[in-house]
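[1] Below is the sequence, then the predicted model.
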Amino acid sequence: MSTTAYTEDNIRSLDWKEHIRMRPGMYIGKLGDGSSGDDGIYILLKEVLDNSIDEYVMGAGKTIEVSVQGTKVIVRDYGRGIPLGKVVDVVSKMNTGGKYDSRAFKKSVGLNGVGTKAVNALSDYFRVESTRDGQSVAAEFSQGELTNKEELSETSRRKGTKVTFIPDEAIFKNFKYRNEYIEKLLKNYVYLNPGLTILFNGEKFYSENGLKDLLAENINEDDRLYPIIHLKGDDIEVALTHSKTQYSEEYHSFVNGQHTTQGGTHQAAFREALVKTIREYFGKNYDASDVRKSVVSAISIKVIEPVFESQTKTKLGSTDMGGDLPTVRTYINDFVKTNLDNFLHKHPDVAEKIQKKIMQAEKERKELSGIRKLARDRAKKASLHNKKLRDCRIHLTDSKNDRCLESTLFITEGDSASGSITKSRDVNTQAVFSLRGKPLNSFGMSKKIVYENEEFNLLQAALNIEDDMDDLRYNNIVIATDADVDGMHIRLLLITFFLQFFPELIKEGHLYILQTPLFRVRNKKETFYCYSETEKREAIEKLTGKPEITRFKGLGEISPDEFKYFIGEDIRLDPVMLDKEMSIEELLTFYMGKNTPQRQGFIIENLKVELDLIEE
């Protein structure tokens, strides 16, 4: 038996940039191509922005300018500017930054001194320029290596910091910035920092009412059961209302300006405090799920030196507020109990609406309880031999695992397509749920149908979202159907199901359509997969001789050996997005109401779920 020698030569110390480039997931989560809001290219922008936001929080600079042109990103703030002698160190030496001095940055967002270093290491081009006291210094890097340093010079420019970067295409393959995701990120920054102005490619973002404005953006006025309740304290801000039509709970939670998309101790404490306060106000021991049903809310807290469960800071792990303050749970409980209770006493009309909503939720829950039990028993039996779900090993709930954000569920139709995906998938992060033909049209139906319909019930069980989004098992839910009329219809039926019962899956950016190639163009040496006529023409020009051209009619025609190219690192996804101008009810009525012949024609002509549900 031979063994590999293990000597001093096997031990390597990577320098800072090598380590970031070799293990980017540790620093910025998943890589992605920009089709998802948590892809690495947006985290790079966020890391740079966080420094500018911290300047604003410290009272320096009320405007931040952001420009994204193609692959080039520029962020300019009018804060104090990086101390001129430290410009190179701050962006290229690990554990170097102003935030270790907690006097200057007590409740800052980026506390580990890694952020801009990761952006520098993962950028093909990175330039930082600092101006203060009429002088400026600039430095340029490529993949973390210093390529040019401009010495101190006199300038009339306003003080502040300007960072320009172009993400490295060797790491972020075929990436494209989507304005919708950048706008959402910037809007959250202004909601959390009332008075701050952010200019993005010339468009102005500004908020006066903080989280109240955030909720107003997320729930139409005609869908609010009562006007938004807005409560503010020293280190806490809360906004909430109930939706008239939405089934599920919806939370937007933040810590020190960081959007904690996976919640954490503060979100759990808020949900608990809400139930406790309502029960005590009415003197009735209402079921927690009835109190929280249809609630749409936002909470932001500031914590001294917060502890997050992952480097990308999407879930708060801290149990203490820091300093002499109590635990997160006690602090939030006391604040909600005092302030929400006071509000309800002053506004008995709102309290009455909330009580009616709770009683309606209780009635619906009791009506569903019998069928729910039957459905659960059926799901348990089915899951023992559930041929619909071929699961993966890593899930979104494994928040300590670097790859949890890659967890994906493909929803396919028919055995041949699901077979191809199953054989070629990454078993660690990619699961497959196969439909049997067309799903039911759930338009206008009550939640009862989710339990009565075996397919929907099993899909709900696979996602683990029956009661709320906290335990969602997959970060990406990908509809993978053929690009023909039937495939289009199945997509619409599935989007209808999610819009009707789980709209926050779409609001939070979890739902996608898989793009698959329409053509394969190859000769004996090279093969190109083409997603459009233009790509086909370009491939024909690149190949010599007379290439063989194949038109794929359906997913089942693509062999598992080929499928791995379309769901691997070069996967192309179209995010399903809500149209800002239309309510969910209007969208559903347009797509799935009694269709006029014109509308059916529209659907058939647009074989990619278009109008404004999907934005290219």
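    Thanks, I have it. Numbering: from 1, shown residues only.
[2] rest of the way, CA atoms for contacts and neighbours
    OK.
[3] Next one: L578 from K184, what distance?
    Applying CA to CA, to the nearest Å, one obtains 13 Å for the distance of L578 from K184.
[4] So which of these two has more stuff around it?
    Counted by other CA atoms under 10 Å, L578 and K184 do not tie: L578 has more neighbours, with 19 against 11.
[5] so is that one in a helix, a strand, or just coil?
    coil (DSSP: H, G, I helix; E, B strand; the rest coil).
[6] Helix or strand: which one has T550?
    For T550, the element it lies in under DSSP states H and E is strand 548-551.
[7] what packs against that strand?
    Helices and strands touching strand 548-551, by 3 or more CA pairs under 8 Å, 6 or more residues apart in numbering; DSSP states H and E, are strand 519-522.
[8] what ranges do the helices span in the stretch 351-500 of the chain?
    415-424, 448-452, 454-463, 485-501 (DSSP state H, counting those that start in this stretch).
[9] next, the one to line up against it:
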Amino acid sequence: MAEEKKIEYTEDSIKSLDWKEHIRLRPGMYIGKLGDGSAQDDGIYVLVKEVIDNSIDEHMMGYGKTIDVKITDHRVEVRDYGRGIPLGKVVDCVSKINTGGKYDSGAFQKSVGLNGVGTKAVNALSDYFKVQSFRDGETKIAEFNKGELVQEEEVKKASGRNGTLIAFEPDASVFKNFHFRPSYLNDLIWNYVFLNAGLTINFNGEKFHSENGLKDLLERKTDTENIRYPIIHLKGEDIELALTHSNQYGEEYYSFVNGQYTTQGGTHLAALREALVKTVRDFYKKDFDATDVRASVVGAVAVRVQEPVFESQTKTKLGSHSVGPDGPTMRTFVNDFMKNQLDNYLHRNSEVADALLKRILQSERERKEIAGIKKLANDRAKKANLHNKKLRDCRQHYSDKKGDRVDETMIFITEGDSASGSITKSRDVQTQAVFSLRGKPLNCFNLTKKVVYENEEFNLLQHALNIEDGIENLRYKKIVIATDADVDGMHIRLLLLTFFLQFFPDLIKQGHVYILDTPLFRVRNKKETIYCYSDEERRAAISKLGSKAEITRFKGLGEISPDEFKGFIGEDIRLAPIHLTKDTTINQLLKFYMGKNTPERQNFIVDRLRVEKDIIEEGKEVA
């Protein structure tokens, strides 16, 4: 046996990376996951936030009421009208770790970005990065490439208003195939103005402004015609709250710390949920079940704290337990606020108090009605889980919170043995699970939650996802609907989306549900194979490989071999997120598509009909 070669451990083994090399080598430490822009928490949106956060901090300190933001597919430009970076420190502020103005808490109280890393990470992860400061009639410009300074201009005279301009283009070698999704950016910008009443953000030519803060946020996020009572809006020192109950299932919250959207909640949200139950029990002098009080609640809470401790650099979950170095715990702070403000509000508004009580009693009745069938169904599900042929699980789970790849976890919901077989054979068993449907699911529009337990398939799916008591313990980060791109496949997609929207709408609202995009065509010659996801890509492939190239039309997922499938669900997976816009209310959406046939829907279909023959002829003409 050959002797194993020993590696010398000397001074040469010790390496020091400079700041930009470290960020580029370990971007996850600074911006979370990378992604391509298909998920709301992908890295490119974190880059945008890091830059805008600095402008927001200036606004919070009383400098600048307007921010201009322009974002195209691959470029971001942010101009604020604050004080402007001191001209002698323009380069240092964006290229030296632990350099910034936020370590002096007198200059930046309760700001978002406290560690002086944000813009440096953006700089290091950008192909192009430009910073320009305008200050008292003078300006200074510096430009970088992947964190390396390429041009620094001398200070010169300028007529622009005081403030800072930052422009950058994310590095395409780091963020592969990325592009910004307008709907995600809209949500991001709206959140900024809701949390900073009076601020105006001009985003791509559109004006974003809010006068009523979190009340405006809830009005945008709910169907105001179907809420049970007018939105309760309460403000105190360093805390703001908006609250109502709707008719939907589940709980829905939007939580913020120092202007940062904490998508995973944290101590402030846990305190709110606990304080709501306690205050309501005390007010009505009844020991309601906590789930009945919180069922169908829609709420938003924003707190401002000194020196917040987040659980990661991307600041999606608050870990800090106190409001400041010498302040009360978050639990005490929120409890005291709710005890005084919400209790006072309910005493002053008897109609709201009556409506809230009716909603709680309704939830209590509904819970008791399904208690028997729920127990029976759960017993059945436990037995089925021992030999659950529908679920082929993966090894890591999003609910584990630990594990190096929990953010990559996903479950494919497929129809039929052939499709689920191909995915099962080609999946990554560490992070990808498969749930196989037996056929078309039930159309559950307008049915009560009882059907989730009565229908064996829905109940098993609910258990596989672990969402029976809410989505806090969701087992997979992404729920991917993987059906054929034909009429039956589209129908199954609609039926599954109806199930999620009807009973678990927060799964979609929090960006967990996707459609798997698989190729429609394979175009190949003896030298090259190109997979095409659209007719446009098919025509481009034919023109590249020649008219004699072999063209295969994939009619179903089962026709794609496991070896080929591996390439479509691996690193280059294409996912289309399901995202609700401001103008979409769940009830109207489901009623239109899944309710009884209406003339409106018939006209909608007829207006959009295209005959297959016409499509084929059109394709031939272009090819």
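    Sure, I can see it. As the structure is a computational prediction, the values presented were derived from the model and not from experiment.
[10] if we can go back for a sec, any chance of the helices of the stretch 351-500 of structure 1 in JSON lines, plus distance to I11 of structure 1 and mean neighbour count?
    Formatted as JSON lines, the helices of the stretch 351-500 of structure 1 follow (distance: least, CA to CA, whole Å; neighbours: other CA atoms under 10 Å):
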{"stretch": "helix 415-424", "distance to I11 of structure 1": "35", "mean neighbour count": "20"}
{"stretch": "helix 448-452", "distance to I11 of structure 1": "56", "mean neighbour count": "17"}
{"stretch": "helix 454-463", "distance to I11 of structure 1": "43", "mean neighbour count": "19"}
{"stretch": "helix 485-501", "distance to I11 of structure 1": "51", "mean neighbour count": "21"}
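[11] against structure 1, where does stretch 558-574 of structure 2 fall?
    Under TM-score structural alignment, stretch 558-574 of structure 2 corresponds to residues 556-572 of structure 1.
[12] Same check on stretch 102-113 of structure 2?
    With TM-score structural alignment as the criterion, stretch 102-113 of structure 2 aligns to 99-110.
[13] And for stretch 375-389 of structure 2?
    Against structure 1, stretch 375-389 of structure 2 falls on residues 373-387 (TM-score structural alignment).
[14] how far does the matching stretch sit from the chain's center?
    30 Å (CA atoms, centre = their mean, to the nearest Å).
[15] List the contacts of that stretch.
    Y451, E452, E454, N457, L458, A461 (CA atoms under 8 Å, 6 or more residues apart in numbering).
[16] and if we set it to 10 Å?
    Under the contact criterion CA atoms under 10 Å, 6 or more residues apart in numbering, stretch 373-387 of structure 1 has outside partners 369, 371-372, 388-389, 432-434, 450-455, 457-462.
[17] got a list of what H19 of structure 1 touches?
    H19 of structure 1 touches S13, M26, Y27, A118, A121, counting by CA under 10 Å, 6+ apart.
[18] For the second one, which three-state class applies?
    Remark: M26 of structure 1 carries the secondary structure label helix [criterion: three-state DSSP].
[19] which position in structure 2 aligns with it?
    Per TM-score structural alignment, M26 of structure 1 is aligned with M29.
[20] I'd guessed its match sits against E311; true?
    No. Assessed by CA atoms under 10 Å, M29 of structure 2 is found out of contact with E311, at 11.4 Å.
[21] ok, F144 of structure 2 - contacts?
    Contacts of F144 of structure 2 by CA under 10 Å, 6+ apart are 91, 94-95, 123-124, 126-131, 150-152, 168.
[22] Using ChimeraX, make a named selection holding only the buried ones among those.
    Paste this into ChimeraX to select the buried members of those, with burial taken from 16 or more other CA atoms under 10 Å:
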select :91,94,95,123,124,126,127,128,129,130,131,168
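[23] and in structure 1, which of the contacts of F144 of structure 2 remain?
    Checked against structure 1 using both residues aligned by TM-score structural alignment, their matches' CA atoms under 10 Å, the contacts of F144 of structure 2 keep these contacts: 91, 94-95, 123-124, 126-131, 150-152, 168.
[24] The nearest residue to P503 of structure 1 once chain neighbours are set aside and H252 of structure 1: what is the separation?
    Of all residues beyond its chain neighbours, the one nearest P503 of structure 1 is Q246 (7.6 Å), with distances taken as CA to CA, 6 or more residues apart in numbering. With distances taken as CA to CA, Q246 of structure 1 is found 16 Å from H252 of structure 1.
[25] Structure 1: matching residues for stretch 279-296 of structure 2?
    Using TM-score structural alignment, stretch 279-296 of structure 2 pairs with 277-294 in structure 1.
[26] burial count for the residue nearest to P503 of structure 1?
    Count around Q246 of structure 1 with other CA under 10 Å applied: 22.
[27] Repeat that for T327 of structure 1.
    Around T327 of structure 1 there are 16 residues (other CA under 10 Å).
[28] what do we get in structure 2 for it?
    Using TM-score structural alignment, T327 of structure 1 lines up with T329 in structure 2.
[29] Help me confirm that its match comes into contact with V323.
    Yes. Assessed by CA under 10 Å, T329 of structure 2 is found in contact with V323 at 6.1 Å.
[30] list residues touching both of these two?
    With CA under 10 Å, 6+ apart as the test, T329 of structure 2 and V323 both reach H268.
[31] Just give me the longest strand of structure 2.
    In structure 2, taking DSSP state E as the definition, the longest strand is strand 126-135.
[32] residue range for that strand in structure 1?
    Counting by TM-score structural alignment, strand 126-135 of structure 2 sits on residues 123-132 of structure 1.
[33] how much does that stretch stray from structure 2?
    Aligned to structure 2 and superposed, stretch 123-132 of structure 1 gives a mean residue distance of 0.7 Å (mean CA distance after the TM-score superposition for structure 1).
[34] residue in structure 1 matching A541 of structure 2?
    In structure 1, A541 of structure 2 lands on A539 (TM-score structural alignment).
[35] for its match, what are its contacts?
    For A539 of structure 1, counting by CA under 10 Å, 6+ apart, the contacting residues are R520, V521, R522, E526, T527, F528, Y529, C530, E533, P547, I549.
[36] now those residues as a markdown table including neighbour count and distance to T161 of structure 1?
    What follows is the contacts of A539 of structure 1, written out as a markdown table (neighbours: other CA atoms under 10 Å; distance: CA to CA, whole Å):
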| residue | neighbour count | distance to T161 of structure 1 |
| --- | --- | --- |
| R520 | 18 | 48 |
| V521 | 22 | 48 |
| R522 | 19 | 49 |
| E526 | 12 | 47 |
| T527 | 15 | 46 |
| F528 | 19 | 44 |
| Y529 | 20 | 43 |
| C530 | 19 | 42 |
| E533 | 11 | 44 |
| P547 | 18 | 53 |
| I549 | 17 | 52 |
